[in-house]
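Asks: here is a sequence together with a model predicted from it:
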Amino acid sequence: MDYGMSVRLDRPFGQAAEQVRAALKEQGFGVLTEIDVQATMREKLGEQMEPYLILGACNPPLAHRALGVDRRIGLLLPCNVVVRGDGEQTVVEALEPRIMVTVTGQAELDPVAQEAASRLEAALDSLTSLTA
């Protein structure tokens, strides 16, 4: 199983990042954390790189269900979504939630992971129908 799902968008990074936040919200995810990797690498290491954000997306009902199965699942939460520049395009990648089942070996997490994956896939799919 691939550990991520992705889409490539023909639009500027800033516009894509805003659209990703909106698409996640539409699927019931809030962005709990936002890490600007580009700024961090520049400030801490003096290194230059493409625009790169890591969004920590959480769907509270799904997180609650997962925690009800396994309290340690918080080690794998929230769902990370990466938005990164790639030339004139922007790549959006999300961690495949079904990896939780593989990592933990807890089959009881499968329905939660399936729903999270469906919602993330719907969010990514919605981005491809938007115009630049």
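Replies: Happy to help now that I have it.
Asks: use CA for all of it now, contacts and neighbours both
Replies: Noted.
Asks: wait, residue 8 sits on residue 91?
Replies: Yes: using Cα atoms under 8 Å, residue 8 makes contact with residue 91 at a distance of 4.5 Å.
Asks: structure B:
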Amino acid sequence: MTNFTLSATVPVPYAEALPRVRELLGDAGFGVLTEIDLSATLRAKLGVDVPQQVILGACMPQLAHRALSADPRIATMLPCNVVVADEGEETRVEIFDPAAMTSFSSDAGVAEVAADARRRLGGMLEALTGKKDDDAARA
């Protein structure tokens, strides 16, 4: 699998896109468990400046439990990482594609969870952009 993310670019600044992504994740049934400010971390640890970018660790406990029940190794891929990155006048939103889990586990339960999570996260991107995203539409 070469394409392992769902992505969209929205024509709004980062400061406006980030809270909207959090809101839409909630609407899709996901909570944000972790937030890593990648820009601040790289500045503090390496002294380098990069555009604002956060990694949101999104989780829907019901889906996580079903996936873990099917294959406990799936824990290494949880939570779902959602990147929100400043690209000047636009903001890029990139999500680890849950379908990629099926590359690592052949369990039918994992495939069902991956399809459900992908549908929800793809819908979140559609709501964010107001259109069906090509990457999110790819199965």
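Replies: Alright, I've got the coordinates. None of these values were measured; they are calculated from a predicted model.
Asks: what's the TM-score once they're superposed?
Replies: Remark: TM-score between the superposed chains equals 0.94 [TM-score structural alignment, normalised by the length of the first structure]; 130 aligned residues with a Cα RMSD of 1.3 Å.
Asks: can you give me the buried ones in stretch 13-26 of the first structure?
Replies: 13, 16-17, 19-25 (16 or more other Cα atoms under 10 Å).
Asks: gap between it and the chain center?
Replies: On the basis of Cα atoms, centre = their mean, to the nearest Å, stretch 13-26 of the first structure sits 11 Å off its chain's mean C-alpha point.
Asks: cool, and stretch 5-17 of the first structure?
Replies: 13 Å.
Asks: contacts made by that stretch with the rest, please.
Replies: With Cα atoms under 8 Å, 6 or more residues apart in numbering as the test, stretch 5-17 of the first structure has contacts from 51, 83-85, 88-96, 121, 124-125, 127-128, 132.
Asks: filter those residues down to the buried ones.
Replies: So, by 16+ other Cα under 10 Å, the buried ones in the contacts of stretch 5-17 of the first structure are 51, 83-85, 90-96, 121, 124, 127.
Asks: so residue 29 of the second structure sits right up against residue 60, yeah?
Replies: Yes: with contact defined as Cα under 8 Å, residue 29 of the second structure counts as touching residue 60 (6.1 Å).
Asks: for the residue lying farthest from the centre of the second structure, give its distance to residue 98 of the second structure.
Replies: Here the second structure reaches farthest from its C-alpha mean at residue 47, the gap being 26.9 Å by Cα atoms, centre = their mean. Separation of residue 47 of the second structure from residue 98 of the second structure (Cα to Cα, to the nearest Å): 33 Å.
Asks: nearest spatial neighbour of the residue nearest in space to the middle of the first structure, chain-adjacent residues omitted?
Replies: For the first structure, residue 81 is the residue whose C-alpha lies nearest the centre (Cα atoms, centre = their mean; 1.9 Å). In this structure, residue 81 of the first structure finds its nearest non-sequential neighbour in residue 94, 4.3 Å apart by Cα to Cα, 6 or more residues apart in numbering.
Asks: how many residues are close by residue 56 of the second structure?
Replies: Residues lying near residue 56 of the second structure (other Cα atoms under 10 Å) number 23.
Asks: ranges for the helices of the second structure?
Replies: Assigned helices in the second structure, in chain order: 14-27, 38-46, 61-70, 108-129, 134-137 (criterion: DSSP state H).
Asks: turn the buried ones among the contacts of stretch 5-17 of the first structure into a markdown table, including distance to residue 77 of the first structure.
Replies: Listed next are those as a markdown table, based on distance: Cα to Cα, whole Å:
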| residue | distance to residue 77 of the first structure |
| --- | --- |
| 51 | 23 |
| 83 | 18 |
| 84 | 21 |
| 85 | 24 |
| 90 | 24 |
| 91 | 22 |
| 92 | 18 |
| 93 | 16 |
| 94 | 12 |
| 95 | 10 |
| 96 | 12 |
| 121 | 17 |
| 124 | 19 |
| 127 | 23 |
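Asks: fine, thanks again, bye for now.
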